[in-house]
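Asks: I need the structure of the sequence given here:
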Amino acid sequence: MPTGVAIRDVREQLFDAADRILLRDGPSGLTSRAVTAEAGVAKGVLHKHFEDFDGFLADFVLDRVERMDAQAAALRDAAGTGDVVDNVAGALAAVFGSVAVAIVALVTFRDELRARLRRTWPAGVPVLTEAAIMIGRYLGAERELGRIAAGADEESLGAMLVGTGHLLFADRTGPAPAPEAVRRAVAAVLGGALPR
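Replies: Have a look, this model is predicted:
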């Protein structure tokens, strides 16, 4: 790309390129050269906007976590409607059907990235932690409506459901689990928390 040509939304362009690379090639394929080539920009563009490549990756991960806000709001708004198990199974499929599984692999693959994320994200893997919070809050709303047992620990259930979802979706190179398999797993985790 010639110098002096303005690039609109360069961060988003680079982040979208990172999404495509992660989904196609996994964390080992995600390099600064691969990102700039995929985005169609000069390599210097990345370093102009980010301190270094790990800084880019940290911002990328946090941006993708922020994108979950709309999904979290939609799930909370679903409280009191539909079937609880179906709502949670759909939320898990949406989280893990996205770039989230690849981001988990990326975070565990790169020590420096984990160290940078700890500066602003004190515990857990950001995408998984945010998903557990999202599902826990939804279950809390359902508990208030009487659709989840009064004594249910929604935070623990959210974490267990995300862990279960991660196990189901962890192999990004194989086929995604069937929706019925996800639903069965959710029903098993929530079994004791659902009113009879």
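
Asks: switch to C-alpha atoms for all contacts and neighbour counts from now on
Replies: Will do.

Asks: quick one, what contacts residue 107?
Replies: 113-114, 125 (C-alpha atoms under 8 Å, 6 or more residues apart in numbering).

Asks: now the host helix or strand of it: buried residues?
Replies: Using DSSP states H and E, residue 107 sits within helix 100-109. Buried residues in helix 100-109, counting neighbours by 16 or more other C-alpha atoms under 10 Å, are found at 100-107.

Asks: could you also give me the structure for this next sequence, so I can compare it with the first?
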Amino acid sequence: MPSGVHIHNVRGQLFAAAERVLVRDGPEALTSRAVTEEANCAKGVLHRHFTDFDTFLTELILDRVHGIEDRAAVLSAAAGTGGVVENLTEALRDLFGPVTVAIVALIIFRDGLRARLRQAGLTGIPLVMQATSALAAYLAAERELGRLSDDTDIDTLAPTLVGAAHLLFADRTSAPPRTAAIRRTVNGVVAGALRPPRA
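Replies: Modelled structure (predicted):
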């Protein structure tokens, strides 16, 4: 590739290229060469902006983490509107898109990356942890509003929802689960905590 081609928003283009490679080919295919080829830029571009490839991947994941945190605020603001099951179903469809599922696989696949993420202050499996926190905040808001019972165990419900959703979405080779399947799963997890609508 010619090295003199100027790229606008280099980070964004490289991140988008990495996500496309991940979703299409899986974590084992993700290399700096694959990213720069996908972004149609010179091989040295990535290393001019990032110290090494794990630094690039760490920044990619941090960018995704911030995106989930932004969506968490929107989800919490939805408390008290619509149906609890419907809100959770939509949130899980949004949180577990193909890119998130592929990045979770990447984190599990690369030991060095997990160590780098811990140094950046991310514990557990990033994205999964933030998704769990987002759902917990929403559930807490709904409990406060009286749409969930006072004894609702949010610390159990939130990770159960995330784990069940991840199992539904985890197969990268097939189509994403249907909304009805996600709703069924959500209802099965939270039905015991729901209060009937007030007359």
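
Asks: before we move on, back to that, the helix holding residue 107 of structure 1 against structure 2, how far on average?
Replies: Once fitted to structure 2, helix 100-109 of structure 1 is off its aligned match by 0.4 Å on average (mean C-alpha distance after the TM-score superposition for structure 1).

Asks: for residue 87 of structure 1, the count of nearby residues, please.
Replies: A total of 19 residues lie near residue 87 of structure 1 under the criterion other C-alpha atoms under 10 Å.

Asks: hmm, it is touching residue 78, no?
Replies: Yes: contact criterion C-alpha atoms under 8 Å: residue 87 of structure 1 and residue 78 qualify, at 7.4 Å.

Asks: across to structure 2, which of the contacts of residue 107 of structure 1 hold up?
Replies: Here is what carries over to structure 2 from those, by both residues aligned by TM-score structural alignment, their matches' C-alpha atoms under 8 Å: 113-114, 125.

Asks: and which of those residues is nearest residue 167 of structure 1?
Replies: residue 125 (14.6 Å; C-alpha to C-alpha).

Asks: could I get the contacting residues of the closest one?
Replies: 104, 107.

Asks: in structure 2, which spans are helices?
Replies: 10-25, 32-39, 44-49, 53-77, 84-95, 98-109, 111-119, 128-144, 154-169, 179-190 (DSSP state H).

Asks: these: which one's closest to residue 4 of structure 2?
Replies: Of those, nearest to residue 4 of structure 2 by C-alpha to C-alpha is helix 44-49, at 10.3 Å.

Asks: what's the distance between the closest one and the middle of its chain?
Replies: Relative to its chain's centre, helix 44-49 of structure 2 lies at 26 Å (C-alpha atoms, centre = their mean, to the nearest Å).

Asks: list the buried residues for that helix?
Replies: 45-46.

Asks: average distance between that helix and structure 1?
Replies: Helix 44-49 of structure 2 sits 0.7 Å off on average (mean C-alpha distance after the TM-score superposition for structure 1).

Asks: which helices and strands does that helix pack with?
Replies: Helix 44-49 of structure 2 sits against helix 32-39, with contacts defined as 3 or more C-alpha pairs under 8 Å, 6 or more residues apart in numbering; DSSP states H and E.

Asks: switch to 10 Å and redo it
Replies: helix 10-25, helix 32-39, helix 53-77 (3 or more C-alpha pairs under 10 Å, 6 or more residues apart in numbering; DSSP states H and E).

Asks: intersection of neighbour lists for residue 87 and residue 78 of structure 1?
Replies: residue 138 (C-alpha atoms under 10 Å, 6 or more residues apart in numbering).

Asks: OK, contacts around residue 100 of structure 1?
Replies: Neighbours of residue 100 of structure 1 in contact, by C-alpha under 10 Å, 6+ apart: 19, 22-23, 61, 64-65, 94, 106, 126-128, 131, 166, 169-170.

Asks: how does it look with 7 Å?
Replies: residue 127 (C-alpha atoms under 7 Å, 6 or more residues apart in numbering).

Asks: and residue 196 of structure 2, by the same measure?
Replies: Taking C-alpha under 7 Å, 6+ apart, one finds nothing in contact with residue 196 of structure 2.

Asks: again with residue 52 of structure 2
Replies: So residue 52 of structure 2 contacts nothing (C-alpha under 7 Å, 6+ apart).

Asks: and it, what pairs with it in structure 1?
Replies: Following TM-score structural alignment, the counterpart assigned to residue 52 of structure 2 within structure 1 is residue 52.

Asks: can I get the helices and strands packed on helix 44-49 of structure 2 in a markdown table including distance to residue 160 of structure 2 and mean neighbour count?
Replies: Putting those into a markdown table (distance: least, C-alpha to C-alpha, whole Å; neighbours: other C-alpha atoms under 10 Å) gives the following:
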| stretch | distance to residue 160 of structure 2 | mean neighbour count |
| --- | --- | --- |
| helix 10-25 | 25 | 19 |
| helix 32-39 | 34 | 19 |
| helix 53-77 | 17 | 17 |
